[in-house]
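Visitor: Quick check, what structure comes out for this input:
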Amino acid sequence: MNLYTIDVNCDVGEGVGNELELMPMISSCSIACGGHAGNAETIKETIRLALLYRVNIGAHPSYPDRENFGRKEMDISLDKLQQSIEDQISSVQNELRKSVATMNHVKAHGALYNKAAVDSKTAQCLLDAVKNTTKDAWLYAPYGSVLAKIALEQGVKVYFEAFIDRRYNDDLTLVSRDNPKAVIMDSKKVLKQLLRMLAKHKVKTIKGKKVVVKANTFCIHGDNSNAVRILKYLSKKLPNYGIKIT
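Guide: Modelled structure (predicted):
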């Protein structure tokens, strides 16, 4: 039986310490690179694990704000932000070169991801940093976002990303983590959201509306306390629907 394959990505290297359990069950990872979390040692170790399990490697830059884990917008000039993003991506890029490996993608984190999705200046700042530090890397970006639109116009390769463990607003922004229902912890509900995205290209918002969403890659957060349990469940159940993570 030939299974339909999907890319499931996970944010890693953020201090949770569950990478060894996660890597065998995902196909792409985005490594924290010093902005909101991570350092040279964690980057090196996470890359080692990713290569061991043949997981595609990406950089996960953010606002340079470790205090707030990159989850709040910063009052920072675009020049300083671009330099920080370039430094973060380069920290992963340099370690990859030592391993004779290549960067698969770049995916912004937290508030930077959300801001770039709707603000053209922030989006351009991120794109300039990506173009200055990578060659032929994919950009993981939300479907229908300002970031994706500008990237495609400028010839940057885009993977539309959807979140299987987060709840959405009607405008396809993510529900704030201040809301206790923002993160989906139940494995069955995560599977249901993923299957709806795959079969119907829609997501059910927190208000019950079904909105069109397209995705080439599906994210589960490594800092979700149930991430390992959810991925074990998906790995077991997805083949029943003719789907495989690879």
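Visitor: CA atoms for contacts and neighbours, from now on please.
Guide: Noted.
Visitor: mind checking the SS state of the residue lying closest to residue 79 once chain neighbours are set aside?
Guide: Nearest residue to residue 79, sequence neighbours excluded (CA to CA, 6 or more residues apart in numbering): residue 125, at 7.9 Å. Secondary structure assignment for residue 125 (DSSP: H, G, I helix; E, B strand; the rest coil): helix.
Visitor: And residue 125, how close does it get to residue 161?
Guide: 20 Å (CA to CA, to the nearest Å).
Visitor: Please provide the structure for the following sequence as well, for comparison with the first:
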Amino acid sequence: MTQAMDLNADLGEGSVHEADIMPFISSANIACGGHAGDSESMRDSLRLAARHGVAAGAHPGFPDREGFGRRELHFAPADVTIFVREQIEALKAVAAREGVTLRHVKPHGMLYNMAVADAALAGAIARAAADSGVPLYFGLAGDHSLMLRAARESGLQAVGEGFADRGYAPDGSLWPRSRPGALLAQAAAVAQGVRLARQGETTAVSGELVRVPARTLCLHGDGAEAAPLARALRAALEAAGVVVQAPSPAV
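Guide: Got it, this is the predicted structure:
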């Protein structure tokens, strides 16, 4: 049986490499005004995605441009629902003008990382996504991920996400960026991406086997290495018999 895997990247964040990445991915997570992005960058990313047949989704984060959404912040769940919904709706408004329908929501940065283990936060984000009517929700793959549980409870279609270019902890969470092994070089990222797609597993930084039942793979789009990695990973996936395509919402 032919295997399918989505390949997504976090875009709309001001990277000059975005146009070089887009031809090789199947889903784009577009920053929508929290950690990065404005109406002009949203429009440009949506147009680029449409040109390459890439599914567009919202990438809401903490309202923290100074820290690029990577600082641990604490909001009441009701306030999280409000700012996440506002960001998704901002992108939806631009998308409507461009004739693009948003397919998914994927939280950004620290908002994502905290929601993996915080049920209240995960629920607040999922409610905002459900309120906005976007059908698919990308969250960390694995039984321990509260993100996917909250998505399903909110009526969203949960899509487990693996990370080609990030190291894993033994419990299936991402290895902290501040520690060695958090970011993988191209050859290691390509190998890990193919293994995740074909076998649904990888090896933790500390050596343990980790199950990662992913349907979408992320690579980060904010560095000069992003485009070569996207090209190499897509080629390797296809050579391994994996069809790269965005997940479709269930009818």
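Visitor: thinking again about what came up before, wait, the residue nearest to residue 79 of the first structure sits on residue 82?
Guide: Yes: using CA atoms under 8 Å, residue 125 of the first structure is in contact with residue 82, at 5.6 Å.
Visitor: which one of the two has more residues nearby?
Guide: residue 82 (22 against 18; other CA atoms under 10 Å).
Visitor: Distance check, the residue nearest to residue 79 of the first structure against residue 52 of the first structure.
Guide: Distance from residue 125 of the first structure to residue 52 of the first structure, by CA to CA: 33 Å.
Visitor: same question, residue 195 of the first structure
Guide: Taken as CA to CA, the span from residue 195 of the first structure to residue 52 of the first structure is 29 Å.
Visitor: Name the residue in these two with the higher neighbour count.
Guide: Counted by other CA under 10 Å, residue 195 of the first structure and residue 52 do not tie: residue 195 has more neighbours, with 18 against 11.
Visitor: With the second structure overlaid, report how far the longest strand along the first structure is off on average.
Guide: Counting residues, the longest strand found in the first structure (DSSP state E) is strand 4-12. Its matched residues in the second structure lie on average 1.3 Å from strand 4-12 of the first structure after superposition (mean CA distance after the TM-score superposition for the first structure).
Visitor: List the contacts of that strand.
Guide: 19, 26-32, 46, 60, 216-223, 242-246 (CA atoms under 8 Å, 6 or more residues apart in numbering).
Visitor: so how far is it from its chain's centroid?
Guide: Distance, stretch centre to chain centre, for strand 4-12 of the first structure: 9 Å (CA atoms, centre = their mean, to the nearest Å).
Visitor: so after that strand, what's the next helix or strand?
Guide: helix 19-22 (DSSP states H and E).
Visitor: Can you point out the buried residues in that following helix?
Guide: Neighbour counts over helix 19-22 of the first structure (16 or more other CA atoms under 10 Å) mark 19, 22 as buried.
Visitor: Please name every helix or strand in contact with that helix.
Guide: helix 40-52, helix 227-237 (3 or more CA pairs under 8 Å, 6 or more residues apart in numbering; DSSP states H and E).
Visitor: For residue 92 of the first structure, which of these is the nearest?
Guide: helix 40-52 (6.6 Å; CA to CA).
Visitor: Once you drop chain neighbours, what's closest to residue 216 of the second structure?
Guide: The nearest residue in space to residue 216 of the second structure (CA to CA, 6+ apart) is residue 6, at 4.3 Å.
Visitor: Now which residue in the first structure aligns to that neighbour?
Guide: Counting by TM-score structural alignment, residue 6 of the second structure lines up with residue 7 in the first structure.
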